[in-house]
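Chemist: 3D model of this:
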Amino acid sequence: MLKIIASRQNIRIKNFLKLREKSKERKNQNCFIIEGEIELKRALIGNYKFKIIFICEGFENIFFDFKNQVEEFIIIEKKLFNKISFRSGSEKYLGIGHTKNHDLNNFKLKKNGTYLIAEAIEKPGNIGALIRTTAALGISGFILSDPLTDIYNPLTIRSSLGAIFNQSLIICDSKSLIKLLLDKKINILSTLLNEKSIPFKKAKYSKPCAIVVGNESKGLIKSWVSNSNQNIYIPMKNNIDSLNVSVAAGILVQHALDN
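Modeler: From the prediction side, this is the model:
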């Protein structure tokens, strides 16, 4: 018989809400929160461990097969569940999961690999969209350098549709990453519009290669530009001068994979 929670004052519910609202709390506890059947399944398949999975009253425990990865299953009374969930009424499962280590020591170079590097991205939704895009295209790995937001922000998880749990992901500082790329002789293509930049279709995508995109408002820091093998840009029409970073990344990555 599973435990049933009906009060917002329950210690587990209070902790869930704390983790949802505060990045500092997520970092201190090395935990994240997640909502939705699809996202939870992808996390469990990605071998993430869970402290708790909450189930809305009246719905079955569809995650029982993953019981070895879950410390506790708890039922939440329906009215309370709808109050604490992001998408009130549309999802019936919530979870508190344990984060993983994404540091540079986990980087594994593939001889013919294509990598995407995103530098100083600040919007959780953009990071989630980048992860989802790279996962869909089957890229070798996605690297966040000097991110300006928490990778386990609930908005990142939601916009990635759970792809964050199945994509090869590294988080590090730009200085260390540039040194590693140069040491490994990886072909670096940085997105930049200046007199030396070339249209992306004219660039050489010799493998292994890394495509670098930056903050939409500020662009890339100088060290990326000065250490790149090629600086590239996407030609645009109809007086459009920029694209969302995930859209631009998708265009560049697909072209690199095709070449």
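
Chemist: okay, CA-based contacts and neighbour counts for the rest of this
Modeler: Fine.

Chemist: what ranges does the stretch 1-150 of the chain have for its strands?
Modeler: Counting by DSSP state E, counting those that start in this stretch, the stretch 1-150 of the chain forms strands over residues 3-5, 31-35, 50-56, 73-76, 93-98, 114-119, 141-145, given from the N-terminal end onward.

Chemist: and for the closest residue to residue 5 other than its chain neighbours, the neighbour number?
Modeler: Beyond its immediate neighbours in the sequence, the residue positioned closest to residue 5 (C-alpha to C-alpha, 6 or more residues apart in numbering) is residue 76, lying 4.8 Å away. Here the neighbour count serves as a burial measure; for residue 76 (other C-alpha atoms under 10 Å) it reads 23.

Chemist: kindly report the same for residue 211.
Modeler: By the criterion of other C-alpha under 10 Å, residue 211 has 24 neighbours.

Chemist: tell me if I'm right that it and residue 115 touch.
Modeler: Yes - applying C-alpha atoms under 8 Å as the test, residue 211 and residue 115 come out as touching, 6.3 Å apart.

Chemist: hmm, back to that, what sits against the residue nearest to residue 5?
Modeler: Residues touching residue 76, when contacts are defined by C-alpha atoms under 8 Å, 6 or more residues apart in numbering, comprise 4, 5, 6, 54, 55, 56, 57.

Chemist: let's see this one next to it:
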Amino acid sequence: MIEIITSLQNKFVKLAASLKQKKYRDELGLFVVEGVRLVEEAVQSDWLIETCIYTEETLEQERVQRIIADLQSKNCRMIQVASSIYEKVTDTKEPQGIMAIVKKNVHSLEDRLEAKVKEFFIVLDEVQDPGNVGTMIRTAAAAGCTGVILTKGCADVFASKAVRGSMGSIFHVPIIEGLTRSEVISYLKEHDIEILATSLESSKVYFEIDFKQSLAIVFGNEGNGVSQEFIEKAQERLYIPLANHVESLNVAASAAVILYEVVRQRR
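Modeler: Here you go, the predicted model:
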């Protein structure tokens, strides 16, 4: 059944608007994905979509028609609104006229013990730009990572900019968030997973490192790099050599370079 809503005071419209704020995403365990491609990715995953909000105009697209049909078959709440209402709710500059309210999937480190493969984690140590977080999740999914671990202090992985940056990969790689550094280190040590930290101090060029063992590669805060706590516990420190007086790479770019060296070595 499709509900046609004409008021900004409708509780589901107000819910979607409230999820722009982290405190409501945390409190309700919900977040928003927007745009045809991202909603498609959500539909194709096993994540629970509670509500879909869309405009009549967007129904002109065949892809949107298929999304609506798929969600109706899953008994998702369907809400059609006027473009003027949608524009009050959207968090994008050029909205495509469709969004989904999705229930967060909660993962823990212990979930990964069933994998029985050589672990390949990426650890984000207080990475604060949501665009970087989303891009790194996308790269981790593409590289076949076991999971993405985010320490406390990272940008919210469910913020709209991070979700967009992941291009839907948020639905395809396990994400474990909100852990302290000591919790991460204890888990990795207990399960014989080597810690590799990006650092310029006493480090090796990244392609000289053996990446074939179970490992977790730590990438740090945009301004301060990897914390001393991880640096001190790392079995190896690695860096990317740079030419032409370039001081550093963006953290998401660094992750892409290093993760694909892991992929190359493990083939």
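
Chemist: TM-score for these two?
Modeler: TM-score for the superposed pair, counting by TM-score structural alignment, normalised by the length of structure 1: 0.92. Supporting figures: 257 aligned residues with a C-alpha RMSD of 1.8 Å.

Chemist: wait, which of the strands of the stretch 1-150 of structure 1 is closest to residue 204 of structure 1?
Modeler: Across those, residue 204 of structure 1 has its closest neighbour in strand 114-119 (12.6 Å, C-alpha to C-alpha).

Chemist: all helices of the stretch 51-200 of structure 1, in order?
Modeler: 78-84, 124-137, 154-160, 174-183 (DSSP state H, counting those that start in this stretch).

Chemist: list of residues touching the third one?
Modeler: I take that to be helix 154-160 of structure 1. So helix 154-160 of structure 1 is contacted by 20, 32-35, 39, 124-132, 163-164 (C-alpha under 8 Å, 6+ apart).

Chemist: about what we covered before: among the contacts of residue 76 of structure 1, which one has the most neighbours?
Modeler: Across the contacts of residue 76 of structure 1, the neighbour count under other C-alpha under 10 Å reaches its highest value at residue 55, namely 25 neighbours.

Chemist: tell me how far that one lies from residue 148 of structure 1.
Modeler: Shown here: residue 55 of structure 1 relative to residue 148 of structure 1, a distance of 33 Å by C-alpha to C-alpha, to the nearest Å.

Chemist: and residue 110 of structure 1, by the same measure?
Modeler: With distances taken as C-alpha to C-alpha, residue 110 of structure 1 is found 28 Å from residue 148 of structure 1.

Chemist: ditto for residue 250 of structure 1
Modeler: Distance, residue 250 of structure 1 to residue 148 of structure 1, by C-alpha to C-alpha: 21 Å.

Chemist: who's in contact with stretch 242-251 of structure 1?
Modeler: Residues outside stretch 242-251 of structure 1 that contact it (C-alpha under 8 Å, 6+ apart): 116, 126-127, 129-130, 133-134, 213-216, 234, 236.

Chemist: and the contacts of residue 76 of structure 1, which is closest to residue 102 of structure 1?
Modeler: Using C-alpha to C-alpha, the shortest approach to residue 102 of structure 1 within the contacts of residue 76 of structure 1 belongs to residue 54, at 26.3 Å.

Chemist: next, count neighbours for residue 176 of structure 1.
Modeler: For residue 176 of structure 1, the tally of surrounding residues (other C-alpha under 10 Å) stands at 11.

Chemist: aligned counterpart of it in structure 2, please.
Modeler: Correspondence of residue 176 of structure 1 to structure 2, assessed by TM-score structural alignment: residue 183.

Chemist: quick check: closest non-adjacent residue to whichever residue in structure 2 pairs up with residue 235 of structure 1.
Modeler: Matched across to structure 2, residue 235 of structure 1 falls on residue 241, judged by TM-score structural alignment. In space, and not counting its chain neighbours, residue 241 of structure 2 is closest to residue 205: 6.7 Å by C-alpha to C-alpha, 6+ apart.
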